Each structure stands twice: as C-alpha cells, then as structure tokens.
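Peer 1: Build me a model:
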Amino acid sequence: MAVSRISVRKDHLSCPLCQEVLRTPAAIPCGHSFCMLCIQVFWDNEEKGNRFCSCPECQYSFHLRPNLIKNIALAEMVEGMEKSKCRNNVGAGGKRRPVEASQEAGPSPSHALGGARPMKIPRTTGAPEALKSRICPIHDRLLEVYCCDDEQCICPLCALVEHRAHNNVLANEGRKRKQEQLQDIKKESKLRINMREQEQKDLRKNVKRVKEGVRAAEEHCEGVLSGLIDSLQRHYSTVRELILAQETAAVAQRWPSLSNLPEPPDLSSVSADALLPFEALRSAVSEFGNRLEAFSEEEISTVSQTVTSAAQTLEPTTRTEFLQCESY
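Peer 2: Alright, predicted model coming up:
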C-alpha cells in the first residue's frame, strides 16, 4: 500500500482530546481530526452547557452540530502505521505493541470521562515532592478526576476501576463545587455570628435593666422600712410620755403636797386599785406588740414570696424571654 511508505509521525495521528492514536478518525468542518467518540462526547458536554458545538483546537463554533463521517484515508494511515509498528515489535522479540493491547482492552479513560485529557507522565523516581502529591501512586497518572462520593482526587484509570460506580467529575469541576460549598458555609457562619452578637447585645441590655430594677427595689424597700422604724420610734416615744404623764397624775392625786407631811398615813388604806390603769396600759401595749409582730411576719412572708417569684420570673433563659423582658 502506498500509504505505508509515507513517513508519518505518531503525534500527527494522535487525537488532541485523548492524546492517543486516533480511533475511528473523523474530520470536522474546520479541518481538525479527532476520535469519533472523543468529539461526540465533547460536543455532548457543550450542548449540556447550552453552548454551540466548537472545535477544541481552533475554537471555531458551529451553529448546527456537524454530522460525523469516518475519515477513511486517515484511518488507513493509522492502520498502516500500526501494522508497521507491530512488524517491528515482532521482529525485535515478538512482543505486542502496548498501544495495540490498550485498544483491545476497551475505551480509554478519557472516553469514559467525557473528553478529559489524562497526561502520561514518567515514573516518579526522583520527582519533586510537590509533583508526587499530584500523581496517582498506582497508575502514575495525574490526579485529574474528583470522586464526589469518597471526596478525594483520583486519576482517570482509578475512575474506571475502583471508583467506577461513583459520582466522578473533573478536578476543576470538583474544586468549583467545593468553593461554592465553602462560600455557602462562610455566609451561613457569618449570619450565625451576627445573630449571636445581636443576642449578646440584647442580653447585656437586659442584664443592665435587671440590675437597675434590683437597685431601685432595694432602695424602695429600705425607704419603706426606714419610715416604718421611724413611725414605731414616734409611737414608742408617745406611749412612754403618756405613761409618764399618767404616773405623775396618779402621784399628784394621791399625794397633793409633800411639803407639809402629816402623820404617816395608814398604808393599809392604799388599795391595789391604784395600779389598775398601769396594768391596762401594759396589756394594751402588749396586745399592740403582738398584733404588730403577727402583722409584720405575715407581710414579710408575703413580700418574700413576691420577691422570690419575681426573681424567678426575671431570670430569662431563652432569647425570646430576654426580648419579652426588654419589651416591658
């Protein structure tokens, strides 16, 4: 075949999308050629994003999706190159060509991932540490795919084997999703922080109001008790003066004058009736004291219960209760 005598470099017969030898080559209207499956998957992804079909190489856009037809001449060139390589490999030792074996094994990882471009890289011996962290330790390929289920970066071959049934996307898409999630978390966290800060401000205001109310209640109670004590002191002074006046009057009545002392009177004539007014006064004062004490105990008990109930009511535990306290 004449085609087999033409010297063609392998990169001229490689698909720009999967970076491998063309499989069922198809030329699009702009003149570039791709694997038929690769360009179909690429255009499917563009249509899903509501974009026009375009050429991955020159970015030329097509208003209508072109119909793909197998490029027979280019396919014969690829076949001739494969046969020539195969003869050279067999002559060198009977070993099969790696590319041919990969074609028999099935579609490449890039086909399964919708046009991803897995890069073949050399062995990692002596590679920088930064590069090693981006290379799959099993398949020696770049970690270009993100597994959403396991939340880790994998290579295209891992996506076809270990993570075949998982939700896999390109690493850039996974990174974009994570950034969007991070932005949502930041917004939600900022909103929560603002709410907490506002709650703390409301709490400080209500605590201040409660303290002021407590001080006002203490001052009022002290004023009432001080007035009550003053009133008792005045009543005590009045009763004492009354007792002294009655005592003076009784003495003056019994003994009008002490200047001219007559014969010593018969003390037996002094009856106990003269002490009756004092006994009545003492009884009245005692009864008044008992009533005052009973009244004080009853009222103090009532006040204590009121204060205890008010203290329990003024101890809000939720944000709603604090807002209710503030409304008062």
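
Peer 1: Going by C-alpha atoms from here, please, whenever you check contacts or count neighbours.
Peer 2: OK.

Peer 1: Please compute how far the helix or strand where residue 293 lies lies from its chain's middle.
Peer 2: Residue 293 belongs to helix 276-313 when assigned by DSSP states H and E. The chain centroid and the centroid of helix 276-313 are separated by 58 Å, computed with CA atoms, centre = their mean, to the nearest Å.

Peer 1: Now do that helix: which elements does it pack against?
Peer 2: Of the remaining helices and strands, none touches helix 276-313 by 3 or more CA pairs under 8 Å, 6 or more residues apart in numbering; DSSP states H and E.

Peer 1: And the contacts of whichever helix or strand comes after that helix?
Peer 2: Heading C-terminal from helix 276-313, the first helix or strand you meet, by DSSP H and E, is helix 319-327. Helix 319-327 has contacts (CA atoms under 8 Å, 6 or more residues apart in numbering) with 199, 202, 203, 205, 206, 314, 316.

Peer 1: Can you give me the buried ones in helix 319-327?
Peer 2: Using 16 or more other CA atoms under 10 Å as the test for burial, helix 319-327 gives 322, 325.

Peer 1: starting at the chain centroid, how far to it?
Peer 2: 24 Å.

Peer 1: what inclination does it have with respect to helix 276-313?
Peer 2: Angle of helix 319-327 versus helix 276-313, following axes from the mean of the first three to the mean of the last three CA atoms, to 10 degrees, is 130 degrees.

Peer 1: okay if I get the contacts of helix 319-327 as CSV plus distance to residue 292?
Peer 2: Listed next are those as CSV, based on distance: CA to CA, whole Å:
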residue, distance to residue 292
199, 48
202, 45
203, 43
205, 42
206, 39
314, 32
316, 38
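
Peer 1: Following up with a second sequence; could you model it the same way so I can compare the two?
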Amino acid sequence: MAQAGAVFLEQDQFNCSICLDVLKDPVTVPCGHSYCRVCLKGYWDQDDYLGIYGCPQCRQSFAPRPVLGRNTMLADVVDRLKKTGLGSPAVPAAPPAPLAEPTAAEPGDVACDVCTGRRNRACRSCLVCLASYCETHLKPHYESQAFQKHRLVPPARGLQDSLCPRHDKLLEVFCRTDQHCICYLCLTDEHKAHDTVLASLEMTEKKNALAEMQRTSQQRIQEREKELQDLRQATQSLTLSAQAALEESERIFTELVCSIERRRTEVKELIMTQERTAITQAEELVRQLELEIAELRKRDAELCQLVQAEDHISFLQNYRSVCTQPATTDVPIITVDPSFACMMSAVSEFQALLEDVCQGGFVNISEKVSEVTIIQNTLVKVDAEQNTGKSSNNLLI
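Peer 2: The predicted model follows:
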C-alpha cells in the first residue's frame, strides 16, 4: 500500500555534484551538502595550499579543514535507490544561497567572460564551458538542469591549457613516463602501458614532496641565520679585540721608543762626560809639562852662564848646585790621534743587533696576527655515494 503524502524524488537528486554519479560513501559538509568522500577529498586537496576549504555548491568556506563523517541515513537511501529506483518527474534543484553583489575585477583578478563593459570579478570557472563567471552569470549553473554536470572550480586563468590539444578533453591524468598531463583518451593510444596516475593524486604527492623540500629549506634558512648571527658576533668580537691589540701595541712600542730615547741620551752623556774628563786630564798634564819646561829652560840658562865663567873659584862654588838633576814628572803615554771610533763601532753593532731583534720580533708578531681569523676553510671529502647522487658543500667553520 502506497504511503500517504509520499514524496516522489528524482534519482539525480542523489548524484554527487562533483563526479555527477550516484553518491558513493556519502559525506556531509557543515553547510548540509553531501558528496562522495573520494570526490570531496580530491576537490579539497586541490585547494589544500590555501588552507581554506569551500562547498562546491554554495561556496561556503570552512577553516580549518572539516573532518568528514559518513552520512549513514543518506547512504541507506542511496542503497535503496540502487535496488528499487525511483521514477517521478524531476524536481528542480534548490537554488544556491543568495549571492553578494558582484565586485568589479581589479588588476590581477580573473574577470567574468560573460560581462560586457565593466567586467566583474569571477567567482568560479567551469571546466566544461572553459569560461569564468561572476556570481550573477554563474546562477544558471545552479538553476538549470543543462549545467548540472558541469564541473566548477575556483577562478583560474588559461582554461584552454586544461584541454588535451589532440582530443579536446580535460587533462585529468598525469603520465609519469613522459612527465606531462594527458586526457583519458590518450591512455588508449600513445600512452598505453605507461605509468599513469590521476592528476590530482600526482599533485598531492608532489605537494608532499614540495612540503618536505620546504621543510628542508626552512631548516637550512634557520641554520644559515644562526651562522649569520654567529658571524656577526665574531666580527664584533674581532673588532673589539683588534682595538685592544692596537692600544696595547701602541703602548708597548711607545715604551720601546722612550727606552731607545733614554739610551740615546745616556750614550750622548757618556760621550760628553768622557770628553770632558779626557780634556781635563790633558789640560792638567799640559800645565805640569809647561812648568817643567820652564824649570828646564831656567837651568839651561844657568848652565850656559856657568860654562862661560872665568873665575875658577866662583865656577867651582856654583858647579855643584847647577849639576844637581831637577825632579822630573813621569809623562803617561799620549795617543797621537785619539777618537771615539771604537765607541761608534759598538753603536753600529748595537744597531745591527737591535734591527735583527726587531725583524725577528716583527716576523713572529706578523705570523701571530695572520693566525687571527673568523672563517677557516675546511675541505669536505666527497665519498663515492655522494658522487652518485648526493650533493656536497664546503663547510665554513
């Protein structure tokens, strides 16, 4: 017996709006619309990089990505539909939620392909029509049965690039053998027996690989930032150390110069003192020699006078006093050409010795200074395994 007030439904009402087939393992999003679990997962995987997930029908957005739960009641209805079928006039699909006022397309936006004059910003692109629509011109895709099987995606440019140049079909398969996208018809001829996979699955795998590359890149950035910080600290430390070394070396060399100046003054005083002492001794000896010469000249005169005497009595009386030898002064050895040649030779030897010491000290200082560095290059050995596939870098320690 027929149930009173029965509602006759069309089978299309239980179709997934993504794959346009009867729902398989139906899941319901928070806005109330239902889809195949696999279809909705693949649809959201395409927008995974945005971090915002929307309903393909009403375009309501969710963040974070909702956890999909199986709609048990709808799954039971679909199972019964498959077994018994429902035949009745089609009921038009409910229109989407009221749309906001269209927004004019700005530079960089995808513009509506239907608008004339002032073009509005597109909100969806159709992979069947190969056109983009604003919210106003998208309404037929939700209200008319003729567009129910069209696939809508976020606004995209270059929709013609999504078609196979040979078969004018959507590029939905990725050929791993030839590394490019193909359509389903390509699988039957030139790409037969090739390693192929759904383009959405390949994108997911490559995104995972890119995520790993990004993680490695971010880790490397952190390492380089740490090395940059250490390098800046080392540079600052080296600058402070160099300034301290300059001040200390300036102090030491100033003391050395002062010490040389003191020695120079002392040598000058030694020479002048020795000159005064030697001249004083020579002047005293000159005075004594002059006195002795005067006495000798006086005695010589007396001898001459005595030799000329005629009176023998007077001669004999004065002879004894005149013949007595006067006291003489012992004269030291006198250098005929005195000079400071030996002293000047000693100064020259001191100069040569000092220059040798300074040269040796400078070489030692120069070697120690050249050892001070921030970066030391260390050669990294590359083994056979690295030569076959892995890259190697020169480490900066």
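
Peer 1: how big's the offset between stretch 211-220 of structure 1 and structure 2?
Peer 2: Its aligned residues in structure 2 lie a mean 2.7 Å from stretch 211-220 of structure 1 after superposition (mean CA distance after the TM-score superposition for structure 1).

Peer 1: Show where that stretch falls in structure 2, residue numbers please.
Peer 2: On the basis of TM-score structural alignment, stretch 211-220 of structure 1 is assigned to residues 239-248 in structure 2.

Peer 1: And for stretch 190-201 of structure 1?
Peer 2: Counting by TM-score structural alignment, stretch 190-201 of structure 1 sits on residues 218-229 of structure 2.

Peer 1: Over to stretch 98-116 of structure 1?
Peer 2: Going by TM-score structural alignment: stretch 98-116 of structure 1 matches no residues.

Peer 1: ok, back up a step: in the match of stretch 211-220 of structure 1, what's buried?
Peer 2: So, applying 16+ other CA under 10 Å, stretch 239-248 of structure 2 has no buried residues.

Peer 1: who does the helix or strand encompassing residue 190 of structure 1 touch, helix- and strand-wise?
Peer 2: Residue 190 of structure 1 is part of helix 171-254, with elements assigned from DSSP H and E. Counting contacts by 3+ CA pairs under 8 Å, 6+ apart, helix 171-254 of structure 1 is packed against strand 145-147, helix 319-327.

Peer 1: What is the neighbour count of residue 246 of structure 1?
Peer 2: Close neighbours of residue 246 of structure 1, defined as other CA atoms under 10 Å, add up to 14.

Peer 1: how far away is the aligned residue in structure 2 for it from residue 341 of structure 2?
Peer 2: When structure 2 is aligned by TM-score structural alignment, residue 246 of structure 1 is paired with residue 274. Per CA to CA, to the nearest Å, residue 274 of structure 2 is found 14 Å from residue 341 of structure 2.

Peer 1: same deal with residue 373 of structure 2?
Peer 2: According to CA to CA, residue 373 of structure 2 stands 50 Å off from residue 341 of structure 2.

Peer 1: ok, the spatially most central residue of structure 1 to residue 182 of structure 1 distance?
Peer 2: In structure 1, the C-alpha nearest the mean C-alpha coordinate belongs to residue 189, at 5.0 Å (CA atoms, centre = their mean). Per CA to CA, residue 189 of structure 1 is found 10 Å from residue 182 of structure 1.

Peer 1: excluding its backbone neighbours, what's nearest residue 25 of structure 1?
Peer 2: What sits nearest to residue 25 of structure 1 in space, not counting adjacent residues and going by CA to CA, 6 or more residues apart in numbering, is residue 35, at 4.8 Å.

Peer 1: ok so, going back, output the helices and strands packed on helix 171-254 of structure 1 in JSON lines, with distance to residue 286 of structure 1 appended to each entry.
Peer 2: Putting those into JSON lines (distance: least, CA to CA, whole Å) gives the following:
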{"stretch": "strand 145-147", "distance to residue 286 of structure 1": "94"}
{"stretch": "helix 319-327", "distance to residue 286 of structure 1": "47"}
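
Peer 1: Looking at these, spot the one closest to residue 222 of structure 1.
Peer 2: helix 319-327 (25.1 Å; CA to CA).

Peer 1: And residue 344 of structure 2, how close does it get to residue 16 of structure 2?
Peer 2: Computed as CA to CA, the residue 344 of structure 2 to residue 16 of structure 2 distance reads 114 Å.

Peer 1: neighbour count winner among these two?
Peer 2: Neighbour totals were compared for residue 344 of structure 2 and residue 16, and residue 16 leads with 21 against 11 (other CA under 10 Å).

Peer 1: how much space is there between the more buried one and residue 40 of structure 2?
Peer 2: 9 Å.

Peer 1: With residue 163 of structure 2 instead?
Peer 2: When residue 163 of structure 2 is compared with residue 40 of structure 2 (using CA to CA), they lie 22 Å apart.

Peer 1: Next, count neighbours for residue 27 of structure 2.
Peer 2: 22.
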